[in-house]
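K.L.:
coords please:
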Amino acid sequence: MTLDAAPLDPTDRRIVQATQAGLPLVPEPYAKIAATLGLSEAQVIARLAAMQQRGVIRRIAVAPNHYALGMTANGMSVWDVADDRISDLGARIGALPFVTHCYWRPRALPQWSYNLFAMLHGESRAEVEAKRAEVSAILGDACRDHDILYSTRILKKTGLRLRDD
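P.N.:
Next up is the predicted model:
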């Protein structure tokens, strides 16, 4: 990814404004956005891809309400993983079907030794603990310590927001 510091052109700005509250829940969301902006679906998709490549947009993803889906036990598991193995192991953990977020973060020593974060979801804490055991087995001896921080409420999730300048 290369980060282009150039401001958004007017068309990209309009696309971001049209999508910042989420994609329309229709079979062809990019076509619907294109129609409202007077663009083709291919133009919208190409411009979104270009903004992603420049680092303006990190990703386009679903942000589900896990509680509404019955996943009421949600825990951010944190792991102290050997630095030389974190890339490979992080990719394996991120590919698990019950992990929605998995990412590397620098440690904040001496208070915080964890460098791998993985959000685990389940219908109960016992289910999440079983999933945490699966993660632990994959990490094996590359993991020195771990913990889990359970969610107590839903936090507001928002994507890119433009200011009205």
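
K.L.:
C-alpha only now, for contacts and for neighbours.
P.N.:
Fine.

K.L.:
how near is D141 to R163?
P.N.:
Remark: distance between D141 and R163 (C-alpha to C-alpha, to the nearest Å) = 47 Å.

K.L.:
let me fix that: R58
P.N.:
18 Å.

K.L.:
buried stuff in stretch 11-18?
P.N.:
The neighbour-count check on stretch 11-18 (16 or more other C-alpha atoms under 10 Å) flags D12, I15, V16, Q17, A18 as buried.

K.L.:
Stretch 136-143 now?
P.N.:
Buried residues in stretch 136-143, counted by 16+ other C-alpha under 10 Å: S136, L139, A142, C143.

K.L.:
Report the distance from it to the chain centre.
P.N.:
23 Å (C-alpha atoms, centre = their mean, to the nearest Å).

K.L.:
just to revisit the earlier point, mind giving me TSV with the buried residues of stretch 11-18 and columns for secondary structure and distance to R85?
P.N.:
Formatted as TSV, the buried residues of stretch 11-18 follow (DSSP: H, G, I helix; E, B strand; the rest coil; distance: C-alpha to C-alpha, whole Å):
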residue	secondary structure	distance to R85
D12	helix	38
I15	helix	39
V16	helix	37
Q17	helix	40
A18	helix	40
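
K.L.:
one more to line up against the first:
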Amino acid sequence: MSLRLDDIDRRLVLATQDGLPLVPRPYHELATQLGIAPAEVMERLLRMLARGVIRRIGAVPNHYAIGYTANGMSVWDVPDEAIDELGVRVGALDFVTHCYHRPRRLPQWPYNLFAMVHGGSRAEVLDKVAAIARLLGPLCRAHDVLFSTEILKKTGLRIGG
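P.N.:
Reported below is the predicted structural model:
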């Protein structure tokens, strides 16, 4: 599978690498900038998603700016055979922003389920983590919370102009 970009795909990536335009119709704005139809903008983005050129299109909020100053990655040791079902249940919680399966690194790291939790305080995050523990019940063998200590710059795909 080729990851080569034609000229329009390349210009589309350049136009979006700092985010979509913050306007009511961002794909129409991009279409105007690129001189193509809005439907083609959407088709090209979907095609790049399908090819793995880009991984996702989504909002990347600054949690600190919206009042969530405590951010904790909760990590869980759950049975491998139950991880898909448990991941779906944990990921559906309204206070979990992302949830995924990661490989264990035994013996030091037994955790295989990760769930990001945000709150206004560490105590709030810990309360939310306790709710996850209740949801997992006896299938949770161990867990921990890794709190953020700084804001990392989040960026998407970058290519030279």
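
K.L.:
hang on, the earlier thing: out of R58 and R163 of the first structure, which sits in the busier spot?
P.N.:
Higher neighbour count among R58 of the first structure and R163: R58, with 13 against 5, using other C-alpha atoms under 10 Å.

K.L.:
That one maps to what in the second structure?
P.N.:
Per TM-score structural alignment, the equivalent position to R58 of the first structure in the second structure is R55.

K.L.:
Then N115 of the first structure?
P.N.:
Under the alignment (TM-score structural alignment), N115 of the first structure pairs with N112 in the second structure.

K.L.:
what's the closest non-adjacent residue to its match?
P.N.:
R102 (4.9 Å; C-alpha to C-alpha, 6 or more residues apart in numbering).

K.L.:
How about H63 of the second structure?
P.N.:
T69 (6.9 Å).

K.L.:
what's that neighbour in contact with, if anything?
P.N.:
H63, H118, G119, G120, S121 (C-alpha atoms under 8 Å, 6 or more residues apart in numbering).

K.L.:
Going by neighbour count, which of those residues are buried?
P.N.:
H118, G119.

K.L.:
okay if I get the contacts of T69 of the second structure as a markdown table plus distance to A50 of the second structure and secondary structure?
P.N.:
Putting the contacts of T69 of the second structure into a markdown table (distance: C-alpha to C-alpha, whole Å; DSSP: H, G, I helix; E, B strand; the rest coil) gives the following:
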| residue | distance to A50 of the second structure | secondary structure |
| --- | --- | --- |
| H63 | 29 | coil |
| H118 | 30 | strand |
| G119 | 34 | strand |
| G120 | 37 | coil |
| S121 | 39 | coil |
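
K.L.:
Now for the contacts of T69 of the second structure: which two are most distant?
P.N.:
The distance between the two most remote of the contacts of T69 of the second structure (C-alpha to C-alpha) is 12.2 Å, for H63 and S121.

K.L.:
Quick one: the helices in the first structure, in order.
P.N.:
Ranges of helices in the first structure, per DSSP state H, are 10-19, 29-37, 41-54, 86-94, 125-139.

K.L.:
Put together TSV for those, with distance to K156 of the first structure on each row.
P.N.:
Output for the helices of the first structure, formatted as TSV (distance: least, C-alpha to C-alpha, whole Å):
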stretch	distance to K156 of the first structure
helix 10-19	17
helix 29-37	23
helix 41-54	23
helix 86-94	23
helix 125-139	22
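
K.L.:
To Q111 of the first structure, which of the ones you listed lies closest?
P.N.:
Across the helices of the first structure, closest to Q111 of the first structure is helix 86-94 (C-alpha to C-alpha), at 19.9 Å.

K.L.:
re earlier: just send the buried residues of stretch 136-143 of the first structure back as JSON lines, with distance to G22 of the first structure too.
P.N.:
Converted to JSON lines, those look like this (distance: C-alpha to C-alpha, whole Å):
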{"residue": "S136", "distance to G22 of the first structure": "35"}
{"residue": "L139", "distance to G22 of the first structure": "35"}
{"residue": "A142", "distance to G22 of the first structure": "39"}
{"residue": "C143", "distance to G22 of the first structure": "37"}
